[in-house]
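*Asks:* I'd like to go over a predicted model; first the sequence, then the structure.
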Amino acid sequence: MGNEDFKQDKLIPIAQRSFASYEEMYRIVDFLNKTLKEKYNIMFGLTKNNKDGSMVITIYEF
């Protein structure tokens, strides 16, 4: 098991926010992960709520 696998097993959600769907939000989340993941030990996740179409962004620490 590499370091990456070990870190992802210990993701702890620290904040979550729901907002209206924005088609290219995944690009912002990708940018944040590439920029902040290694320096601050945080990671961003993005999901879409299929019931109302809203997006949910979650910030994790590891």
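*Replies:* Everything's here; your move.
*Asks:* going by C-alpha atoms from here, please, whenever you check contacts or count neighbours.
*Replies:* Fine.
*Asks:* how about the helices in this structure?
*Replies:* For the chain, applying DSSP state H gives helices covering 3-8, 25-40.
*Asks:* and the comparison structure, right after this:
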Amino acid sequence: MGDKIEKISTVTVESTPDLYKIVDALNRSLKYDDLMFGLALDENHENKMIFSIYRT
């Protein structure tokens, strides 16, 4: 992994209990393609999450 992380895309989605499993699967399968995925709670909307894609 390099020193610089570039955010490629961000999207706000509805929160679901298993959403983290998708992010985990993406991170495990695409880490060698220099991609990283993130999931965070949306502070402004309690039922939303922010999904982000990064190039590492």
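*Replies:* Received, thanks. Computed from a predicted model, the values in this text were never measured in an experiment.
*Asks:* TM-score of the superposition?
*Replies:* TM-score of the superposed chains, computed with TM-score structural alignment, normalised by the length of structure 2, equals 0.86; 55 aligned residues with a CA RMSD of 1.2 Å.
*Asks:* in structure 2, which residue is most central in space?
*Replies:* Note on structure 2: the residue nearest the mean C-alpha position is G38, at 2.3 Å, using CA atoms, centre = their mean.
*Asks:* corresponding residue for that residue in structure 1?
*Replies:* With the correspondence set by TM-score structural alignment, G38 of structure 2 lines up against G45 in structure 1.
*Asks:* in contact with its match, which residues?
*Replies:* 29, 57-60 (CA atoms under 8 Å, 6 or more residues apart in numbering).
*Asks:* quick check: which of the helices of structure 1 is buried the most?
*Replies:* helix 25-40 (a mean of 13; mean count of other CA atoms under 10 Å).
*Asks:* which residues are in contact with that one?
*Replies:* 42-46.
*Asks:* please repeat the previous calculation with a cut-off of 10 Å.
*Replies:* With CA atoms under 10 Å, 6 or more residues apart in numbering as the test, helix 25-40 of structure 1 has contacts from 41-47, 55, 57-62.
*Asks:* and for stretch 50-60 of structure 1?
*Replies:* For stretch 50-60 of structure 1, the external contacting residues (CA under 10 Å, 6+ apart) are 8, 10-23, 25-26, 29, 33, 37, 41-49.
*Asks:* go with 8 Å
*Replies:* 11-22, 42-49.
*Asks:* and it, end to end?
*Replies:* Stretch 50-60 of structure 1 has an end-to-end distance of 22 Å (CA to CA, to the nearest Å).
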